[in-house]
Structures are given as structure tokens and as C-alpha cells.
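Colleague: Predicted model follows, preceded by the sequence.
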Amino acid sequence: MSLGLKGIFCHLCFLRSEFSFKETWRHSLILSFQTLGVVYGRFSTAPLYVFGTIQTTNFKSNETAYEYFSFLFWTLTIVSLLKYTFIVLRADDNGEGGIFALYSLLCRHCKVGLLPNDRSTEEIMQHEECYQLSSGLQRSLSNIKYTSSTDAEQTISDDLRKYVPVPSACVITVGLFILQYYGTHKIGFMFAPIVTIWLLFISGVGMYNVFHWDPKIFSAISPVYMYRFVRKINKASWKSLNSILLCVAGSETMFTDLGHFSRRSIKLTFVCLIYPALVLCYAGQAAFISKHWNGTENFNHLSESVPKHLRHVFILLSLLASAVGSQATITATFSIINQCLTLGCFPRVKVIHTSDKRLGQVYIPDVNWLLMALSLSVTIGFHDVTRIANAAGMAIVFGMIVTTCMMSLVIALYWEKSLFVSGCFLIFFGFVEAVYVSACMLSFHKGAWYLFVISAVSFTIMLAWHYGTMKKYEFDLQNRVSTEWLTDYSPGLGVSRVRGIGLIYTDIVTGIPAFFSHFITNLPAFHQVLIFVSFKPHPVPCVPPSERYLVGRVGNKDYRIYRCIVRYGYCDQVRDTDNFEEQIIGSIGEFISLEESDSESLASPEGRMMIVGKPLVESNALIPIHDTTSVAGSTNIANNETLASPSGDFIERKTAVRRKKVRFLIPEGGARMRLSVREELQELIDARESGTAYFLGQSHLTVRDDSNFLKKFLIMAFVFLDRNCREPPVALNIPHAALVEVGMVYII
């Protein structure tokens, strides 16, 4: 019977997830308009440097323009239209996209995880009630090493140097990054008209050039011209394919920015506007080049194909479009860093959600200013647009290769297609991308090296953070203390219980953390109510509030020791809420009430974990009462925080605020409760009124003297990053007066 109920519940949850992402056509059109200003800036500015970065000496005849256009057309069609628009966009993870979304799907269906995990933890995290989702919420503290390949597109595609002096280009670049504060929604509406006018302009010019110079240019769509190009290939012409690759710049960001918009809006915009506009633009430019290849020196630049009386309009629009061109990469970088940060594979940075409707719309100030510094360094340091194009091309193709490899696994393991289908996808698209990799490697010394420097630094940071986090977690697992030590042996050591609630934050979900046993050993006292709180990520965008908390007991009922596991997805902001303590207390109360009817509540040594997540206003155990009190210089917030209001505007919370004090009462129907349940709930209320203390472990990692250089370097890098990055999110909402940090030395 339980299996039947579980199956029905899972089916209903699946239907709920399907219909929750349905959107009206009106909403799709609005999002489609916004994608023009955010997602497709890279695509729209590609014509500025695709033909323009090819050496003029590579054009031997009018046939050369035909051959390059053939490569352009089929690369744009195969990679951007076929691969990303019609295949990869379907592999979203509940609306989220990017390489991490693919990894997330594989993580759940293949049980992939790079951090250590003990069997007892796995059993607890996989525990299910009849009303729990039976799939998708398995524990996985995941890491992803390919982020640098996705966000390494950087903002180095800035082509402003071609039209304006370096100082002006730097000013425009700084202005672009300052605008990121306002969020995807406002930026999309702000930039979309610019991209729309630009696309209509270049497609119109392209159409004019086709009919005016060479109407036969569309015959170059035939793959025969690509064969002719390959047949007479040499090193110089093969290297020029690196420039052709730039026509698909922005394909990866279509998928990565999926969380900011929707699949339908991104696909609709590309198929109906972006693709035909770019084909017309490239066709017109190729038609112009076919008649002027032996003429002026800069015949292959887009500006030369524009009629002279429209040159001033072109310069103005190209300046504006170039400024917008980097927006897609900036937004994609925010998405990827946010996803990786939530799963603990990137140093802690501040994340601001800029929309209450689209969870994927985020702004990360630290990353924003870092990208701005990198963009300025490229603008000032590189004196040739071709060098920038070489670096951008290398970043583009490596990101695509990673997506192709992971997508082939998704097709076989998640979509459950045959290995033949998966292999065909890998071989077909992998071959196309391998061709461009070989072309990019020929230009390694001319700009592409910059990508490898940035990638090496990013990889080192992620590797050090992952390694330090892994070793720290292993130490916690190996040095944890059994539950019996606290509940059975501690009284014999003269440990006393004091009034109040003790919230102990720990990464482990079984046993007693080493830092708390260290505290008890040196100060033999702990609170009358203890709650061990663990935050556990899941490779899903969001965990529903009704399934967020797993609550159980530690030891016998009389000990009043509980364990609460808070589950969250990579788009959830569970730890940033001011009422988190109230939610924990309410969940414990709900657990006490539900446990009365659960005959298997003490089936395991650690206690049976139950899912509770009912909103406090509907609770059957405790009723919250809100009292607003003025708190001057409140320590509830460590730093001024900037949050998004429901209207999308930002509100800065000052340290002097009016904070809601929540008190709990037993409901009127509480008289029908079992006496033991009522007494336990009342004891929980009394303990809350007496005060709450928060215990955090403060780790000090040291390396053994006989360790090798690599191990010492990684640990030193981790310690440096840990000291200089932001505080853990949970620490931001803890009153300083109630915070107890227990330091321990971790010998790795």
C-alpha cells in the first residue's frame, strides 16, 4: 500500500513540476524580448569580427568568400541551431541550464559525487516516507571542474577598440558592469531595443549587399564549397577557421542563461530572429567580399560593406551593440558561479537574487568586479582584435566540447536512448568541434594563451577549495564521536544541563561533531535542548518547502536532543532568511507532534528521520505569534545586505532594524495531545524563551611535515581562500552575542 501511495505521490509531483513551468505566450514573448538584451548580445556582435579577423592574404579569389560562407552557414546551423536550440536546450534541470545542469542530471541518475560519504549518512539522506519524493533527492555534495570552460568565454569579445580609443572603451566597459546591479530583468528591457535595431540594420544591409553585389551567394550553402576549401587547405587557411568559429559565439550561453528565462523564449528568439538575421548578414558580407577581395585593404571588415551614407549610423549602433555583446557571458558566469557556490565547490561569495519570479536571475558583486578587471586588462593589454578573437575562439570550442561529452552521457543515461544514438551525437558534433580545436591550437601563441592562464588560475582555485573541503570533511567523519558518548557517558563526567537551546551547526549527519565534543570536554555543560543542524545540498534547482526539513532524535526522548537536516537546491536561499531559527523550532515541534502516531520512530540507533515542512501558520504543534520590537544596532545581521523586493527593486537592510520576535504557543486543541507530547512541546517553548546559543566549528588546517609539495600548496591555498572569502551564509544571521565559535586544529 505504501508503494502505491508513493507512486501516486511521485506522479503528482511530476505533474506539478511539469505544469509549474508552463508559461503563457504573452509571458514567452516578454521573455523573448528580454533575451535579445541578455542572451544574444554575443551572437549579434559576432559579424563585427568573424570575417574581419581573417587575414586578407587568405582571400585568393571570389570562390574563397563562397567557401568561408559555406563554413559559416553550416557551423551556425549545425552547432547553434541543431545542437543547442533543438537538442541541448531540452536537457534542462527543472528550468536551469548550463554544464552544471547536465552534471546535476548525471549526478542524480548515476549517483556521481566527488566528496566522501559514509554509508550511515547515505542511509539517512535516502530515507523516505510515503509522501516523500522517491527520486531526485539523493545526497550529493557535488563538485564541477568544467565551470572555467563555460564562463571562460569571459568578456574578452569586446570589439570596442576597433572603433574608439582605449580610454573610451574602458569607460564603456566599466559602465556595463555597473549596470549589472539592476538585475537581468531591467538590463534585458534596457538592452533589448539596441540589439533589435542592430539586428534589423545588419540584416537589412546584408540583404542589400546580396541583391546589389552577388545574388548567387546563396549557392555557397552547398557543402561542395567546404570540400573545395579542405582539398586545397594549408596552415594559413586552416588557421582562419578560428575566426569562422566566432560565428557561434554565444551558443553555450543560450543554454547557461536558461535559468534566467525559459526554453521556449530562447528558442523562439533564435529561430525567428537571430538565425535568419545572421545568415542574411553573413551572406551580404560574403557577397561584398566576393567582388572586392582584390580592392581596398580592409575589404573583409563589416564596416566596408555598409553603404557610405549609413556609415555614421553603423558606427553608433556597433558601439552600442558591442557594449551589450558581453552581457550574455556576464549573466552566464553569474549562473554558473551561483550553482557551484551552493554545492561548495567555489569560495564563498555574496549572491543577490534579483527576481522573485525567476530563481535563476542572480547578481554576484565580487565576480562582477573581477570580470570587469579581466576585461579591462584585455582591452588595455591586447593591441590587436585578432588576439582577442583567438582567445575567445579557444574558450568557445572547449566549452562546447565539454557540453558535447556530458550531453552524450545524458542521452544514454537520463533520456535512456540507445548507445548508438548517444555515440552518434558524440561522434558527429565532436568531429565538428575537433576540427575547430585544431585550428585554434595553431593560434595558441597569438592570444589563446591568455585563456589557459585564466583557466589555470580558476582550476587551481577550484581544486584547492575542493581538496581542502574534502579533507576537512574526511577529518570530521573520522573524528566524530558516537551519540552514546554524549547521552550515556557525559553524565558520568559531571556534565550539567543549562537552560536554553543550543543550535550546533555541523556538516555531518550522524554522530557528534568533533568540535562539540572538544567543547564539552573543556567546558562540561550544554543546554537543556540541543539541536544538531546540517545543511545538505541536492543536485536539483529547488527543494520544495514541504520536503526541506528532515528531523529526528539523538538518543532517548528524555535527552531532548534532536537532529535537523536542512535540504536545499542550488537555487535555494535557505540560509539567508531571518526567520530560520523560527523555522527550525517549528519543524522540531511538528516532528514531536507527528512522532506520536509513528510507531517506527525509534527504529534505528540514530532515530527515525521524518520529513516536516508544513508552514508554521498551519502547524498542528506550535503556533507562532509575531511581536515587532525595535532593535537599534541589531547584531542579527553582520553586514548590510542588499536584497530584492517583490517588485524587483533593491532594499538595503541597515544594522538598525525593527526585527520580528516570534514566540510560540501550543494550539487550543493541544489539550487532546498526549501528556508527554504536550510536556515536551512546553519544554521546547520554555527553552526558546530562555535564549538560544549557536555553536560553529572553526577549523585550523595544518599539513603534516612529511607531506609532499602539492598537498602543502593546496592546503595553503585553501586556508588563504577560506580566510579571505566571505563568512559562511549561516553566520551572517547569527547574533554575535549568541555565537560560540569552537576552534580545532585539523592535521591533514
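Modeller: Perfect, thanks for sending it.
Colleague: Could you use CA atoms for every contact and neighbour count after this?
Modeller: Will do.
Colleague: and D93, what does it touch?
Modeller: By Cα atoms under 8 Å, 6 or more residues apart in numbering, the residues touching D93 are A101, L102, S104, L105, V540, P541.
Colleague: export those residues to TSV and tack on distance to N300, secondary structure and neighbour count?
Modeller: Converted to TSV, those look like this (distance: Cα to Cα, whole Å; DSSP: H, G, I helix; E, B strand; the rest coil; neighbours: other Cα atoms under 10 Å):
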residue	distance to N300	secondary structure	neighbour count
A101	39	helix	24
L102	39	helix	21
S104	43	helix	29
L105	44	helix	24
V540	47	coil	23
P541	45	coil	23
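Colleague: Tell me which two of those sit farthest apart.
Modeller: Checked with Cα to Cα, the contacts of D93 reach their widest spread between L102 and P541, with 12.1 Å between them.
Colleague: what are the ranges of the helices in the stretch 1-150 of the chain?
Modeller: For the stretch 1-150 of the chain, applying DSSP state H, counting those that start in this stretch gives helices covering 2-20, 25-38, 41-45, 62-75, 86, 99-110, 119-125, 147-151.
Colleague: putting a second one here so we can go through both:
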Amino acid sequence: MSHSEPKSFKATLALSFAALGVVFGDIGTSVLYTFQECFHGAHPVPIDYDNVMGITSLILWSLIIVVTVKYVWIMMEAENKGEGGILSLLSLVPAPLRYNAAGTLAAASLLAVAGAALLFGDGIITPAISVLGAMEGLELANPDYVQYVVPGTITILFLLFAIQRTGTARIGKYFGSIILVWFAVIAFLGVRKIIGYPVVLRAFNPRYASHFFVHEGWSGIKVLGSVILAITGGEALYADMGHFGKKPIRIAWRTVVLPALMLNYLGQAALILQDEKASFRPFYSLIEGRGVAYYALILLATAAAIIASQALITGAFSLTQQAIRMGVFPRVKIIHTSEDVQGRVYIPFMNWLLAFSCIAIVLGFQKSERLAAAYGLAVSGTMLMTTLVFFFVAHYRWKWELWKVLPLVLFMGIVDIAFLYANLLKIPDGGYLPLMIGSVFFLVMMTWQYGRAQLSKFYRERSKTMDGFFNEIDCKQTRRIPGCLVVLASTENKVPPVLARLVDSMHVIHEHVVLVTVTTVDAPFVREDERVRVTDMMHNVSRVIMKYGFMEAMDVPEVLSRCYFSHMNGFPKDSATYLLGRETFIINGDSLFERARQLCFSAMSRNTTSASDYFNLPSSQVIELGAQLAV
């Protein structure tokens, strides 16, 4: 459920603490592999004083510019009734800029859908690299343990996905405490090394970052593909704003997360400057010896990685739900796991897709440094898409003048493009993976939206008007049978084709008819007093317009049971009949591309969750009437 901003300081601190376990796990575990990737990744740079200080400065200023300025300060102001994230941001864009006249997606929507598709790729890679990076600490403890790293990672990932349906709510209350301990420990480890080599604090001077680019040239640009690992999770701060509010997230970031991250990165830099060999596993090398403290750190890092993975899994569920409600993703089964929290959902299809994809990635890449080459492209792509969609919101929704919005968007865009360009260079080394995953999701989302738009157009052009329908009933003396018939309608002012087919073929109609149109509004939630509008028409026919937010569960029978109808003494929830259409599509495209797109849409339509499940209709009271369509 979306949180409004807390009014008391105590409530704010409580939400800030809770946010630690949900929002900051991803960015908090980046310390496990970021420095190692910079010096031993796809595009490594030599280890010397200038390079270590330059990369440290880049990491520090990336945390300041991208996460603090862009996401924590700027993007969190672009909220839709408290909700954040790229699809929520899209809902703030005026409708004419989201859809073309034909109902297909316009530029702003294409950008947001592309960003969302890349986020799905991030959701697949993050659990794999986080848990794998944590488990690799065993290698330093004992080289013989290397054989247990991959099997252990796969076991943890499988168990994590297996408990999604029931297990996370019970253990979730401990996440905040564990992550708070994690940040305290990584800050402490960093401070110990900084005290021994305080010169490293000079990395706060951005001159070291600029000197690094001048000195390294092309290699300096390439290393941004590794530096971005330090800011993965920045999008999560914005996307999870609806769960905690922007003020608690901002407080947690400024007082706990940012200082701890900076101290740890500085500590790793100080260690590498004193011992070049430590660059292979700089995080775990912050602890001398291989005693109890070392194994405790591995255990804590693994717990933090699991929590970070949980946040990405939950985010993928929420993103899927938003995409379905906004009509850009096929309907899949959504299970609401909490009666108290509206936004807490479990999506079986997405859960097991993520599970087997993560396991396949671990088996394929084996080591976090190999997987790190694949990481970052999805994040940098989404960052750029978010910036571009923000331009549409700021200029066209908030009415900012171009002189005000362009410098801001250009500044953020240049930073995003630099990171994206550096990550595109990693495509041969593994960057193809998020690109492939994102492309598949993008094609699925685009095909589904295009197909639904064409289907809506087809029905609009061929549906009968209500007046014409009533005239037919009068002229043909259609027989009325006892009972109440509920018909789902895609348009608000015409007769649903499935109802017209029923009357034409059976020459009967129920005594009471309710036409229901369910719409998703550009907001996460809808107030109950604005939920429904009932219009009674002639012949005991009523039209009901229901509104839902893109974060809400749909329950048509429950809403109808609270409606008043002039021709009925209460809605017969337990005896009403629900009439649904079931379309079979004829593949008739003129080109190979058109036929392929029609075939994909037809396959997705056959395998989506049924409308009865989607709208929570009782299956024993549902009748489906089929039709073949050439759209």
C-alpha cells in the first residue's frame, strides 16, 4: 500500500529503518564486486596511485551525482500520488503524448516500455551476481571451497524463489536489522583502512576523476562500465518510494547508506594502494586472517545479498503488475499475499521465470567477475530512459519552460549516455545478456499492446450502439429469461459484441443486464467514493464504469455487490451469470513480419490468465462465447 509522508519524526525514523531492508539492499551489496571489476574486469586499468584515486573519485561522485542528485533529490519529486518508478512516471505524461491516434504507443511510452523491459533484465541478473559475489568469499578462506561456490549459490537462489509464495512476510521484518548491521560493518571495515592511509580521502576532490580521464583516455571511458556497478539500485530508490515515502528514504540514504558506502569504497582504495594483490578480492581482504570474523562476514554478506535479491524479485512483481494494469504486458496470475498491504503480490509465472533464468546465468557464467561484464547495461539503459521520460513530465505536465528543463535533462542525460556508452562496449564480453533479455521483454510488451489496440479498434468499429440494440430487442420481441447477466465491455457507450452474438444466436436475454467497463486510471490507487459510476438505462439494462489504480487488485463481483440498481433489489452476487468473449485469431497478415506478430499475439492471448481470474469472477458462474476474428 502506498504510504503518505509520515507526520511524526518517530514514524519517519521507523519507515527509514524499514526502507533499509527493502530499498538499499542492491546498492549496498555493490561493494562486494565493484572495485574488483574496475581492475580485473572486461576493461581493466593498471593499478597505480593515480588510477586507484581516479576510480575512487569516480565512484564517490557517481554516488553523489546520479543517486543523490538525480534520484533522491530530483526524480523523487516526480511522484504519482506517492508512487515512483518508470511506469508510474509514464502515467504522469499527458495522454496525447503517450498514445497515437490509432491507440499505439507514442514516443514517451516507447521510452518507458524500453526502460521497463531493461529492468526485467536487471531483476534476473542482480540475484545471481549478488549471491554469487557473496559466496566467493569462501575461495579466499580455502581454495578447496571453490567447488562449493556455484552449487551453494544455486541452492540459495532456488530456496529464495521457492519461499516467495508464503515465506518472505515472516522473515521480512528482520531485513531492516540485518541491512543496518551490514552498513555498520562495511563502514567500520572501511574506517579501519582509512585510518591507516588517510591520504585516500583526497579522492573526494573531483580533480582526480578528471585527471584519470585525461591520463587514461579511451580506457578511462571504458572503466565507467565497471564504475556503474556502484550505483546499481539507484532506480530502486525511486521505484520503492510508494512503500515508504520520499522523506524516510532520503533520511536513510543521507544518514546511513551513503556514508557507509563511501567509507567502504575509500577503505578498499586505501587497502589496494598499500597491497596491490588485494585488488582481486578487495572487500573480503578488508579483514586480516581467516578466523571467525571472516566467516561471519561471509555469512552477513550472503544474508545481505539474499535481501538485495528479494528486493529485486519484489520489484519485478510490482513492475509486472503495473505493466499488466497499463495494458503493456499479457495478463498473468497475480496473487495478493497480504490483506493489509495492497501492493504486496506474488506472480507465479514471473517468479519461476526469474528463478530458472538466474540459475541458468550462474551455471553459464560461474564467476561474479564474468557476470559483472553483463551487469550495468540494463541499469544504464533504464537510467537514460527515465531521464527522457522525465523531460516529458517536467515540460508538458509541470509546464516548466525549456530554458529551465533542458539544462537539467542535458546534464543528467550526458552522465547517463556516458555510462550507457561504456556498457555498450561490454556487449562482446557479456553485455549481450541484458540486451537480449530486455529485447525479448520489449517485443512481448510491444506486441501485446499493439494487438490489444488493434482488437479495441476492431470492436469499436463493429459494435452496435445502445439505441440500435434496444430497437432490435423491441422489434424482434426478444424473450427475457429470469436472472442477472453481467457482461464485460471494453467500451463505455456501445454494446459488447459478445452480448450481441448471444442475442442474435439465442434470441433471449436475461431479465436484468449489467454492462461493466473496467478502466485503469493514471494513478496507483482510487478512492472508494470514486470507484464506480452506475447508469440505469431502459429494458432493465445498467452500465457500470469501474475505476482501478495500476497497483490495485480487481474484484468485479465485490464492487457490484455494493452498487444500487433501480431495476433490482440488490445485486445477486451468488447467482449472477457472467458472460465473457473468447477470441480465436485468424492469421492473415500481408507480410512475414505481420504474420509473425499476429502469431505471437495469438499465442500470448491463448496462454494469458483468463478474464474470470483476472477480474476475480466465480468460475462456476461464468459462460464464455467464442468467436473467430481476423484483426
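Modeller: Sure, I can see it. Just so you know, these numbers come straight off a predicted model, no measurement behind them.
Colleague: Give me the TM-score for this pair.
Modeller: A TM-score of 0.90 describes the superposed chains when it is computed by TM-score structural alignment, normalised by the length of structure 2; 606 aligned residues with a Cα RMSD of 2.7 Å.
Colleague: Run through the strands of the stretch 301-450 of structure 2 in chain order.
Modeller: 335-336, 345-346 (DSSP state E, counting those that start in this stretch).
Colleague: in terms of contact, does A305 of structure 2 touch T126 like I think?
Modeller: No: in this structure A305 of structure 2 lies outside contact range of T126 using Cα atoms under 8 Å: 9.1 Å.
Colleague: Give the intersection of the neighbour lists for the two.
Modeller: Joint contacts of A305 of structure 2 and T126 (Cα under 8 Å, 6+ apart) are D26.
Colleague: circling back: which of the contacts of D93 of structure 1 remain contacts when I look at structure 2?
Modeller: For those, the subset whose aligned partners also touch in structure 2 (both residues aligned by TM-score structural alignment, their matches' Cα atoms under 8 Å) is A101, L102, S104, L105, V540, P541.
Colleague: contacting residues around the aligned partner of the first one in structure 2?
Modeller: Under the alignment (TM-score structural alignment), A101 of structure 1 pairs with S88 in structure 2. For S88 of structure 2, the contacting residues are E79, N80, A523, P524, by Cα under 8 Å, 6+ apart.
Colleague: Now tabulate the residues you listed in a markdown table and tack on distance to L159 of structure 2.
Modeller: Formatted as a markdown table, the contacts of S88 of structure 2 follow (distance: Cα to Cα, whole Å):
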| residue | distance to L159 of structure 2 |
| --- | --- |
| E79 | 35 |
| N80 | 35 |
| A523 | 35 |
| P524 | 31 |
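Colleague: mapped onto structure 1, which of those hold?
Modeller: Retained in structure 1 from these, counting by both residues aligned by TM-score structural alignment, their matches' Cα under 8 Å: E79, N80.
Colleague: tell me which of the contacts of S88 of structure 2 is nearest to R281 of structure 2?
Modeller: E79 (39.5 Å).
Colleague: Starting from V328 of structure 2, give me the distance back to that closest one.
Modeller: 21 Å (Cα to Cα, to the nearest Å).
Colleague: now do F550 of structure 2
Modeller: Taken as Cα to Cα, the span from F550 of structure 2 to V328 of structure 2 is 12 Å.
Colleague: Neighbour count for those two, which is higher?
Modeller: F550 (27 against 22; other Cα atoms under 10 Å).
Colleague: still on that earlier bit, out of the contacts of D93 of structure 1, which comes closest to I30 of structure 1?
Modeller: P541 (23.2 Å).
Colleague: wouldn't that closest one be in contact with C571 here?
Modeller: Yes: between P541 of structure 1 and C571 a contact is recorded at 5.0 Å, counting by Cα under 8 Å.
Colleague: Relative to the whole chain's centre, how far out is the helix of greatest length in structure 2?
Modeller: Of all segments of type helix in structure 2, defined using DSSP state H, the longest is helix 292-325. What separates the centre of helix 292-325 of structure 2 from the centre of its chain is 14 Å, taken as Cα atoms, centre = their mean, to the nearest Å.
Colleague: what's the answer for stretch 68-79 of structure 1, then?
Modeller: So, by Cα atoms, centre = their mean, the centroid of stretch 68-79 of structure 1 is 30 Å from its chain's centroid.
Colleague: Over in structure 2, find the residue span it aligns onto.
Modeller: Going by TM-score structural alignment, stretch 68-79 of structure 1 sits over residues 55-66 in structure 2.
Colleague: Show me the contact partners of that stretch.
Modeller: 38, 203-206, 208-209, 212, 227-228, 230-231, 234, 258, 262, 265-266, 269, 412, 415.
Colleague: From those, which land in helices?
Modeller: 38, 208-209, 212, 227, 234, 258, 262, 265-266, 269, 412, 415.
Colleague: Most neighbours of all the residues you listed, which one?
Modeller: That'd be L266 among those, by other Cα under 10 Å, with 31 neighbours.
Colleague: sorry, back to before: in JSON lines, list the ones in helices among the contacts of stretch 55-66 of structure 2 along with distance to F24 of structure 2.
Modeller: JSON lines is the format used below for these (distance: Cα to Cα, whole Å):
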{"residue": "C38", "distance to F24 of structure 2": "22"}
{"residue": "Y208", "distance to F24 of structure 2": "28"}
{"residue": "A209", "distance to F24 of structure 2": "26"}
{"residue": "F212", "distance to F24 of structure 2": "29"}
{"residue": "V227", "distance to F24 of structure 2": "18"}
{"residue": "G234", "distance to F24 of structure 2": "9"}
{"residue": "L258", "distance to F24 of structure 2": "10"}
{"residue": "M262", "distance to F24 of structure 2": "14"}
{"residue": "Y265", "distance to F24 of structure 2": "16"}
{"residue": "L266", "distance to F24 of structure 2": "19"}
{"residue": "A269", "distance to F24 of structure 2": "22"}
{"residue": "M412", "distance to F24 of structure 2": "22"}
{"residue": "V415", "distance to F24 of structure 2": "22"}
